[in-house]
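> Dropping a prediction and its sequence here:
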Amino acid sequence: MNAPVIVVGLNTTANSAAAAEWAAEEGVSRGATVCLVHIQEPRRGIAPEGRRTDAEAVLSNAADGLCARHAGLTVTTRLMTGSPAARLVRAAGEGDLLVLGSRALGDIAGFLLGSVLLTVVGRVERPLVVVRAPGVGRNLRTVLIGLNLREPYDPALAFGFETAARHQQDVHLVYAEERRLPVPAGIGGPAGRTPVAPELQHLLDEHLAAWRSRYPEVKITGWVAEGSPTVELLRAASSADLVVVGKHTRRPARGAHIGRLTHTLLRHSPAPVAIVPHG
């Protein structure tokens, strides 16, 4: 059986280096090969030979550094030419997980900013983790999973629980709804959050029980709240090492698309964000 492959989009930015470092740590825990991919866009008037030599040096130096810092890790490299978004989606399809670096809100230059990153997120059909440099090495020992109680998505949950189990982390599940709910007296949630309908709390309790039976070694907590799912997840992300959400793979009529929650998490989450597709 072949080892799993983690594909990393690599360039010369700190965010890209952070993504490679995150992928290397994950590669060691999974027994996976890390494949560093550098993409060159064709440019008129610039000799391709010199650019290729520079790109190969970027890949080689990054691979050597990862191998030196992570004993036993296997790293391969790949140089591609063409549209960054299209080539990243293609490379991701040949692996098991794609890891990309992203600039923080306010930056206006660099690889994978804006439309390129959003296009990849919208089109890729493999799990994707987006990392920015300040989010690496948080060591808060928690994986946060955004849960849809009305449409549970097991692959996203499985991704989060498998990650937590490998890294000996806790799991925290969050579900929120933006609507007024009839609330009987005495029903409440965590401090500072509006209480919710008891049937939703019951659904959450069922999920907690089911996943505790599958992963008895993982400490699991969760809450259901009335309010914005985006606000609740961002609030909880400040105490997490990884945020996991699901993504429908149904292709929209016009190009790639991601939901508002995912878009906001990518721009504002202090922790890496894992986006797990489903049909």
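Received it, and whenever you're ready, just let me know what you need. Computed from a predicted structure; not experimentally measured.
> From here on, just use CA atoms for contacts and neighbour counts.
Fine.
> so where do the strands sit in the stretch 1-150 of the chain?
5-9, 33-40, 74-81, 97-101, 128-131, 142-146 (DSSP state E, counting those that start in this stretch).
> Quick one: closest of those strands to residue 220.
strand 142-146 (9.6 Å; CA to CA).
> continuing past the closest one, what's the next helix or strand?
With elements assigned by DSSP states H and E, the helix or strand that comes after strand 142-146 is helix 154-167.
> what does the next helix-or-strand element following that following helix contact?
The helix or strand immediately downstream of helix 154-167 is strand 170-177, counting by DSSP H and E. By CA atoms under 8 Å, 6 or more residues apart in numbering, the surrounding residues in contact with strand 170-177 are 141-149, 160-161, 164, 218-229, 232-233.
> Which parts of this protein are helices?
14-30, 48-69, 84-93, 115-123, 154-167, 198-214, 229-237, 260-268 (DSSP state H).
> got the angle for the third one vs helix 115-123?
Relative orientation of helix 84-93 and helix 115-123, computed by axes from the mean of the first three to the mean of the last three CA atoms, to 10 degrees: 40 degrees.
> same thing with the longest one?
Regarding helix 48-69 and helix 115-123, their directions subtend 60 degrees when assessed with the same axes, to 10 degrees.
> Got another one to weigh against that:
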Amino acid sequence: MKSWVRNGPVVVEVDGTAEGMRVVDYACVEALRSGADLVLAASYRAHSTFSPMRPTELPKPPGDLADAALRVAAAHVRHRYGYGLQLEAVSKDGSRARVLAEIAPHARMLIIGRTPKRGPQRLVAAQTNLNLAARVGCPVLVVPLSWRPSQVDRKVAVGIDGSGQSAEAVEFAFRAAAAREGDLIVVRAGLPPDHAFNDDDVEHSWISRADHTISEAVAAWTSEFPQVRLTRFLSGRPAAEAILHESEDVGLIVVGAHGSVPATDPVARRCVAAMPCPVAIVPHHLTVVERERLLEPRRPDIVTPMY
């Protein structure tokens, strides 16, 4: 049984907003649960926003603004959680994705906020977060800025698809449920599109296969975490809709980021965009066989003659 768990710090992005402090609070709770250090991270661009049309208004350097936001966040952490939490603050010049990837190469998890966007912008922001998860390599927790702690935080739900690409997500979900001393819901959804539940034999066959898929996925972790109460949820709905249905009664949704680039996974993208609770994006680590399969040359199906 191979484990992908990391023992590094919990890294949280600090954006300098009042709503962003809720994300910092979430990160503090996660760090205290796991006994990990907490790293406050901020990115900035060194170029100035000075306008020659308003020469009397000299803005503060972006680096100073980032450092000020980190000082406010650090003071908030110390005031609310005391000095039992090992704390570090880091600011760097560069793009958000590059800076967070540099600060969190060995992080236990990276925690970021989800800004309230509407329409297509929500999917664009979700795709950006998925790309960030692929670049960082560690689990990325996306926390809505409206998040507040509640009793449902003890419940964790994870979606599986029956492939080996869900292994890391299942492990992360078990560890998260154990740390919360809570329950775990394993969701298996997606009836094959060429079937319907009006056929009893088809329904029974699909339920049997789905239940067997869940048994195989959790077999390696039920013995290690016997205290985690497991609930199986089988649904004929599309995967994203089934997980969204469970999100109202849980404190954390765990999804595996599939494909060579996680942003190509539509289920993970919709989950990150639509869930009312925090979502953990757990990247899949390619095996040697999978990596070789991706690198092997593919012959085009259509050959276009060149004249």
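Now that the structure is in, tell me what you want to look at. Being a predicted model, the structure only gives us computed values, none of them experimental.
> on that earlier part again, what subset of the contacts of strand 170-177 of the first structure is buried?
Buried positions within the contacts of strand 170-177 of the first structure, assessed by neighbour count (16 or more other CA atoms under 10 Å), are 142-149, 160-161, 164, 218, 220, 222-227, 229, 232-233.
> thinking again about what came up before, most neighbours per residue, which of the helices of the first structure?
Greatest average neighbour count among these goes to helix 14-30 (a mean of 22), per mean count of other CA atoms under 10 Å.
> residues making contact with that helix?
Outside helix 14-30 of the first structure, the residues touching it (CA under 8 Å, 6+ apart) are 4, 6, 8-11, 32-34, 36, 62, 66, 70, 72-73, 99-103, 130-133, 136, 166-167.
> With the second structure overlaid, report how far that helix is off on average.
Taking mean CA distance after the TM-score superposition for the first structure, the mean distance separating helix 14-30 of the first structure from the aligned residues in the second structure is 1.5 Å.
> Distance-wise, check residue 122 of the first structure relative to residue 162 of the first structure.
24 Å (CA to CA, to the nearest Å).
> in the first structure, what residues pair with stretch 22-33 of the second structure?
Mapping stretch 22-33 of the second structure onto the first structure (TM-score structural alignment) gives residues 18-29.
> The second structure: which residue goes with residue 70 of the first structure?
Using TM-score structural alignment, the partner of residue 70 of the first structure in the second structure is residue 81.
> Same question for residue 147 of the first structure.
Using TM-score structural alignment, the partner of residue 147 of the first structure in the second structure is residue 160.
> mind listing what that match touches?
Residue 160 of the second structure touches 166, 170, 186, 187, 188, 214, 217, 255, 256, counting by CA under 8 Å, 6+ apart.
> any idea which of the residues you listed is the one closest to residue 265 of the second structure?
Looking across the contacts of residue 160 of the second structure and measuring by CA to CA, the closest to residue 265 of the second structure is residue 256, at 9.1 Å.
> Which position in the first structure pairs with the closest one?
In the first structure, the residue paired with residue 256 of the second structure according to TM-score structural alignment is residue 246.
> Skipping adjacent residues, who's closest to that match in space?
Nearest non-adjacent residue to residue 246 of the first structure, counting by CA to CA, 6 or more residues apart in numbering: residue 276, 4.7 Å away.
> if I look at the one you found, how far off is residue 129 of the first structure?
For residue 276 of the first structure, the distance to residue 129 of the first structure - CA to CA - is 9 Å.
> So the two - more neighbours on which side?
Remark: of residue 276 of the first structure and residue 129, residue 276 carries more neighbours, 27 against 24, as counted by other CA atoms under 10 Å.
> which residues touch that one?
126, 127, 128, 155, 156, 159, 244, 245, 246, 247.
> ok, of those residues, which come out buried?
Counted by 16+ other CA under 10 Å, the contacts of residue 276 of the first structure give 126, 127, 128, 156, 159, 244, 245, 246, 247 as buried.
> Contacts only, for the last one.
Translated: residue 247 of the first structure. 258, 275, 276, 277, 278.
> Closest one of these to residue 43 of the first structure?
Ranked by distance to residue 43 of the first structure (CA to CA), the contacts of residue 247 of the first structure are led by residue 258 at 29.8 Å.
> distance of that closest one from residue 251 of the first structure?
Distance from residue 258 of the first structure to residue 251 of the first structure, by CA to CA: 10 Å.
> In terms of neighbours, single out the busier of these two.
Counted by other CA under 10 Å, residue 258 of the first structure and residue 251 do not tie: residue 258 has more neighbours, with 17 against 12.
> nearest spatial neighbour of the more buried one, skipping sequence neighbours?
For residue 258 of the first structure, ignoring the flanking residues on the chain, the nearest one in space by CA to CA, 6+ apart is residue 122 at 5.4 Å.
> Please verify my assumption that residue 191 of the second structure contacts residue 239.
No - using CA atoms under 8 Å, residue 191 of the second structure is not in contact with residue 239, being 9.2 Å away.
> Can you find the partner of residue 218 of the first structure in the second structure?
Residue 218 of the first structure maps onto residue 228 in the second structure, by TM-score structural alignment.
> Relative to residue 33 of the second structure, how far out is that match?
In terms of CA to CA, residue 228 of the second structure sits 16 Å off from residue 33 of the second structure.
> next one: residue 242 of the second structure
For residue 242 of the second structure, the distance to residue 33 of the second structure (CA to CA) stands at 29 Å.
> Likewise for residue 192 of the second structure?
From residue 192 of the second structure to residue 33 of the second structure the distance is 40 Å (CA to CA).
> and of the helices of the first structure, who's closest to residue 187 of the first structure?
Of all those, helix 198-214 comes closest under CA to CA, at 7.4 Å.
> now for that closest one, which elements pack on it?
The helices and strands touching helix 198-214 of the first structure, judged by 3 or more CA pairs under 8 Å, 6 or more residues apart in numbering; DSSP states H and E, are strand 220-226.
> Now the strand it packs on on the second structure. Mean distance?
Per aligned residue, strand 220-226 of the first structure averages 1.4 Å (mean CA distance after the TM-score superposition for the first structure).
> Quick one: work out the angle between that strand and strand 142-146.
Using the same axes, to 10 degrees: strand 220-226 of the first structure against strand 142-146 is 40 degrees.
> Mind giving me the packing neighbours of strand 220-226 of the first structure?
Short answer (3+ CA pairs under 8 Å, 6+ apart): strand 220-226 of the first structure packs on strand 170-177, helix 198-214.
> Need those in a markdown table (columns: distance to residue 267 of the first structure).
Converted to a markdown table, those look like this (distance: least, CA to CA, whole Å):
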| stretch | distance to residue 267 of the first structure |
| --- | --- |
| strand 170-177 | 19 |
| helix 198-214 | 28 |
